[in-house]
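Enquirer: After the sequence you'll find the predicted model.
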Amino acid sequence: MIGGIFEKSWRIITLVACVFVAGCGGSDIDEQEIIRPARLLVISPASERLDVSFPAIVEARNSSTLTFQVGGLLTGFPVSESQFVRRGQVLARLDQRRYANAVASAQAQFDAAQRDYESAAALLEQNAIAEIQVRQREAQRDVAAASLDSVKKDLADTVLRAPFSGVVAEKLAVRFENVSPQQDIVTLQSTGAAEAVVSVPASLVPRFSRKRPTNAYVVLSSAPDVQIPGSFLAARTQADTQSQTFRVKFAFNPPPNVPALPGSTATVYVGRELLEEELEGNGISVPLGAVLSDGKARYVWVVDRESMTVSKRTVTVADSIGEEIAISDGLKPGETIVAAGAAYLHDGMKIRPYDS
């Protein structure tokens, strides 16, 4: 009896093992060919392409970190971050008792000095006092007036007001904190008109000032379908110490329904006439992501449009231009390359266009 049960169990285990091996062997199952999506680009001469793009960072037209000119206890801080405030609105207030007392004392000293001077002037008219004494009391009155003006200014400086209308970007202190003169209290940024700041190599800086890019426009990352007209504003001639690039600013006015938050990303497009020296004749430029490196050479993936397969081709590159890189040799107009999604390809791999 026990032997029969054991034999039956062994047959079941053997059958299951055979099925498992057959299912896992996979020798009779063809692997499905991998077809990777990729964004394609048809190479065209520089003269036929309308503009060139530069990555940018949005900045407020006016941005200021405000401080008190005097120190004291921060007793009032009636604004919150992201709040819109109008010019002249109170942003913060210090304890005024010490400064108010100083004004009262200086006022009393001035009043006394003024009375002394007036009395001396009256006596001078009667020839009852020397003129030099009158001049001394006049000088004392003037010193008291200057002291009064100084403490009145200190009292006024205990109230921090918005120098322009804008948004409270950041509060840098807390209520009931003892703050020092010139300590950062709050950052205020203007709304509406904004700036897009791009970084360019030294070779392009003179041209921005000389040619004044035309037909420039800005595309915000938060609104990729909206083209906002822009205009060249300024080019800094001092390089950034880390990137060794130069800041170029473009002014633009975002539509009311398109927020342009400082610190957000954007893309600035300018006419390609700015780059005619880099891309003379049929010079070619491609997106930065299209050019890869194997440690020895730079290459791109060229697409055979009939078989939709890719092959590696070595190219000679020049300087990068915004979000593109100039190709001096290895490509010609009319050829198709992989513009994005090239990192995981290999020779002969099939691809399909990815346009969304």
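Expert: Yes, it's here.
Enquirer: From now on I want contacts and neighbour counts done on CA atoms only, so please keep to that.
Expert: Noted.
Enquirer: now the strands for the stretch 201-350 of the chain?
Expert: Taking DSSP state E, counting those that start in this stretch to define them, one finds strands in the stretch 201-350 of the chain at 217-220, 228-235, 246-252, 265-271, 284-287, 292-293, 298-304, 309-321, 324-329, 336-340, 350-353.
Enquirer: I'd like those as JSON lines, with mean neighbour count and distance to Asp154 appended.
Expert: JSON lines is the format used below for the strands of the stretch 201-350 of the chain (neighbours: other CA atoms under 10 Å; distance: least, CA to CA, whole Å):
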{"stretch": "strand 217-220", "mean neighbour count": "25", "distance to Asp154": "44"}
{"stretch": "strand 228-235", "mean neighbour count": "19", "distance to Asp154": "37"}
{"stretch": "strand 246-252", "mean neighbour count": "23", "distance to Asp154": "38"}
{"stretch": "strand 265-271", "mean neighbour count": "22", "distance to Asp154": "41"}
{"stretch": "strand 284-287", "mean neighbour count": "23", "distance to Asp154": "57"}
{"stretch": "strand 292-293", "mean neighbour count": "14", "distance to Asp154": "62"}
{"stretch": "strand 298-304", "mean neighbour count": "20", "distance to Asp154": "65"}
{"stretch": "strand 309-321", "mean neighbour count": "17", "distance to Asp154": "52"}
{"stretch": "strand 324-329", "mean neighbour count": "18", "distance to Asp154": "55"}
{"stretch": "strand 336-340", "mean neighbour count": "22", "distance to Asp154": "61"}
{"stretch": "strand 350-353", "mean neighbour count": "16", "distance to Asp154": "68"}
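Enquirer: Got another one to weigh against that:
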Amino acid sequence: MTVRNLMFAASALGVLAACSPAEPEEQAPPRAARIEAVQAAATSNQREFVGRVEARLTVDLSFQVGGRLAEFPVSEGQLIEQGVLVARLETQDFERARRETQVQLQQARQNLDRQRTLNERGIASDAALEDAQTAYDLRAVALDTARQNLEYATINAPFDGLISRRLVDNYTTVSAGQPVVRIQDVSELRVAIQVPESLIAQVDRGDEPEMVARFPFLPDQSFQLEYRELVAEPDQASQTYTALFALPDSVPANILPGMTASVTVNLPQSLSNQAQGVVAPLSALASNPDGSFSVWVFDAESGAVSRQSVLAGPIEGGQVVIHTGLEPGDEIVTAGVNALYEGMLVRPITSTNR
């Protein structure tokens, strides 16, 4: 065979090889994934919360002037009435400043009268009279300030309240604005609870849920709560809102701010129905670009997963209530959801082969 024939044969073989079908690519083996079946959420119309007793108002009292404490007659745990002396600074310096400004004001008055007389006689100029008037006005302001500082040296109770804490000791030298005592308005005690997002819309409605508080040291007594206010900003960590409810006036005197209460909420039937759905591990949720959530549903026949958008509800103890998108018994991926894609083959991991 000639060289020309050999080259022709090689070219023909290359064309045949190019036209022959390519071998199929080897499919990636299924990825191991933890699969769990979701269960129906509880439909009880009762919720339990841990509440904390708070005073209607808590204020740290301070002097508006600095000085040395001379009187501090209140004690921690004492109930006092409005206007009662709480603390007083040494007043010698303030009284001395007041007397000094009184003398200076009297001198300024005399000088003003003299300049006015001289001006009427044509001896003193109008400018001299204006300067005398300005000096008098400044001395009058200084006297008002000295009198005010003398009043600032005394703290009286702004309302009937409970002295919860003395922040300094008597005879301490304090600066202006430094808190010296904490007083609480206990005319109405309140219970603060952390409300999840799923219930927040019901807190201030006319058909608000019935709420009852109980204390561990009063096991046979319960106290009806009345809604007061809602802190509109959620907690950054738990995304819950603080709701405040008033205890009745008949609560025993041994219930004090800072104590812990167990709060039972009886939800309206309409709200308890909204809580229906399924419960899934929080780790099963995947974020969508629009801010919503989805889960990956496992198909046992094909071994593949598919994305399913869901409406997520309250989160409790690592579990999330899913209101729509899933039915009880559906199998979903509960770990590593960010590494999945549509139609991906997975191999279920059970408690045995793990």
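Expert: Nice, I can see it. This is a predicted model, so every value here is computed, not measured.
Enquirer: List the TM-score for the superposed pair.
Expert: Once superposed, the chains reach a TM-score of 0.62 (TM-score structural alignment, normalised by the length of the second structure), with 256 aligned residues with a CA RMSD of 3.5 Å.
Enquirer: re the thing from before, with respect to Ser150 of the first structure, which of the strands of the stretch 201-350 of the first structure lies nearest?
Expert: Closest of those to Ser150 of the first structure is strand 228-235, at 39.3 Å (criterion: CA to CA).
Enquirer: helices or strands up against the closest one?
Expert: Contact partners of strand 228-235 of the first structure among helices and strands, from 3 or more CA pairs under 8 Å, 6 or more residues apart in numbering; DSSP states H and E: helix 205-211, strand 217-220, strand 246-252.
Enquirer: What separation is there between the counterpart of Ala144 of the first structure in the second structure and Leu129 of the second structure?
Expert: Using TM-score structural alignment, the partner of Ala144 of the first structure in the second structure is Arg139. From Arg139 of the second structure over to Leu129 of the second structure the distance is 16 Å, taken as CA to CA, to the nearest Å.
Enquirer: Over to Asp204 of the second structure?
Expert: Remark: distance between Asp204 of the second structure and Leu129 of the second structure (CA to CA) = 66 Å.
Enquirer: More neighbours: which of those two?
Expert: Neighbours were counted for Asp204 of the second structure and for Leu129 using other CA atoms under 10 Å; Leu129 has more, 20 against 14.
Enquirer: With adjacent residues omitted, what lies nearest to the more buried one?
Expert: Gln115 (5.4 Å; CA to CA, 6 or more residues apart in numbering).
Enquirer: in the stretch 1-150 of the first structure, which spans are strands?
Expert: Assigned by DSSP E, counting those that start in this stretch, the stretch 1-150 of the first structure shows strands spanning 35-42, 51-60, 63-67, 72-76, 84-85, 90-94.
Enquirer: So which of these is nearest Pro353 of the first structure?
Expert: Pro353 of the first structure lies closest, by CA to CA, to one member of the strands of the stretch 1-150 of the first structure: strand 35-42, at 5.4 Å.
Enquirer: Of all the residues in the closest one, which ones are buried?
Expert: Neighbour-count burial for strand 35-42 of the first structure, with 16 or more other CA atoms under 10 Å as criterion, is recorded at Pro37, Ala38, Arg39, Leu40, Leu41.
Enquirer: and Tyr176 of the second structure, helix, strand or coil?
Expert: Not quite, residue 176 of the second structure is Ala, not Tyr. coil (DSSP: H, G, I helix; E, B strand; the rest coil).
Enquirer: Tell me the spacing between it and Arg147 of the second structure.
Expert: Separation of Ala176 of the second structure from Arg147 of the second structure (CA to CA) stands at 16 Å.
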